[in-house]
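Enquirer: Provide a 3D model corresponding to the input given below.
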Amino acid sequence: MVHGEHLHQSHPDLVKRLKRADGHLQNVIEMMVSGRDCADIAQQLHAVEKAVSAAKKLLIHDHLDHCLEEVAASPRDFGKAIADFKDITKYL
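Expert: Sure thing, here's the model as predicted:
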């Protein structure tokens, strides 16, 4: 696995999700600048946080599925795959 060549099936969907979350975050910033109520801002920040967290989980789960398929096809890389699993799961 070479970094930079990782394009999983979920990546286009994740890009859309993250762009939507980014737009939502920009709206939250505007809410703050315009002096909106803190409770409203906190609620919207919570929604952004949940969206980013869900995207991260999807990315990690898709990565793990993809890596499992690679290990099944090429068991000689098993040790590296285990190290990669341990590395990425710390972000769950």
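
Enquirer: rest of the way, CA atoms for contacts and neighbours
Expert: Fine.

Enquirer: quick one: the helices in the chain?
Expert: 11-33, 38-73, 78-89 (DSSP state H).

Enquirer: is it possible to export those helices to JSON lines including distance to Val2 and mean neighbour count?
Expert: Supplementary listing: the helices of the chain in JSON lines, determined by distance: least, C-alpha to C-alpha, whole Å; neighbours: other C-alpha atoms under 10 Å:
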{"stretch": "helix 11-33", "distance to Val2": "16", "mean neighbour count": "15"}
{"stretch": "helix 38-73", "distance to Val2": "12", "mean neighbour count": "15"}
{"stretch": "helix 78-89", "distance to Val2": "12", "mean neighbour count": "13"}
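
Enquirer: The structure of the following sequence is requested for comparison with the preceding one:
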Amino acid sequence: MSEPHVHASHPDIAKRLKRAEGHLRKVIEMIDTGRSCLDIAQQLQAVESAIAGAKRTLIQDHLDHCLENAVGSLSREQRQPIEEFKMITKYL
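Expert: Next comes the predicted model:
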């Protein structure tokens, strides 16, 4: 069995996802009780934002730690494509 793959950011990611879970429960409750579409859409936006933030944090953390460990020490010139890749992923 392999060792757990845990990063320092994982507790924050779990917190964001729990917040999204709470927002999603609220959306379902709002639909069940006949709340306005505007209210529901606003709450759905909160769910999307929480999940997107969690995903962004996970990907950035992975790149900052796992990718760094995989490539090891490189010259500044060799690192340029890696640094550009890390920067462009912020637009995901």
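
Enquirer: where does the TM-score land?
Expert: Taking TM-score structural alignment, normalised by the length of structure 1 as the basis, the two superposed chains have a TM-score of 0.72; 78 aligned residues with a C-alpha RMSD of 2.7 Å.

Enquirer: that older thread, okay if I get the helices of structure 1 as JSON lines plus distance to Glu5 of structure 1?
Expert: Formatted as JSON lines, the entries for the helices of structure 1 read as follows, by distance: least, C-alpha to C-alpha, whole Å:
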{"stretch": "helix 11-33", "distance to Glu5 of structure 1": "12"}
{"stretch": "helix 38-73", "distance to Glu5 of structure 1": "13"}
{"stretch": "helix 78-89", "distance to Glu5 of structure 1": "15"}
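
Enquirer: Roughly how far does the closest residue to Val47 of structure 2 other than its chain neighbours sit from Ile51 of structure 2?
Expert: By the measure of C-alpha to C-alpha, 6 or more residues apart in numbering, the closest residue to Val47 of structure 2 outside its immediate chain neighbours is Ala20, 4.8 Å from it. According to C-alpha to C-alpha, to the nearest Å, Ala20 of structure 2 and Ile51 of structure 2 sit 6 Å apart.

Enquirer: which residues touch the residue nearest to Val47 of structure 2?
Expert: Shown in contact with Ala20 of structure 2 (C-alpha atoms under 8 Å, 6 or more residues apart in numbering): 46-48, 50-51.

Enquirer: Shared with structure 1, which of these?
Expert: Among those, the ones whose aligned partners also stay in contact in structure 1 (both residues aligned by TM-score structural alignment, their matches' C-alpha atoms under 8 Å) are 47, 50-51.

Enquirer: Export those as TSV, with columns for distance to His65 of structure 2.
Expert: Formatted as TSV, these follow (distance: C-alpha to C-alpha, whole Å):
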residue	distance to His65 of structure 2
Val47	27
Ala50	23
Ile51	21
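
Enquirer: Return the closest of these with respect to Glu29 of structure 2.
Expert: Taking C-alpha to C-alpha as the measure, Glu29 of structure 2 sits nearest to Val47 out of the kept ones among the contacts of Ala20 of structure 2, at 13.9 Å.

Enquirer: ok now do that closest one, which residues does it touch?
Expert: With the criterion set at C-alpha under 8 Å, 6+ apart, Val47 of structure 2 makes contact with 19-21, 23-24.
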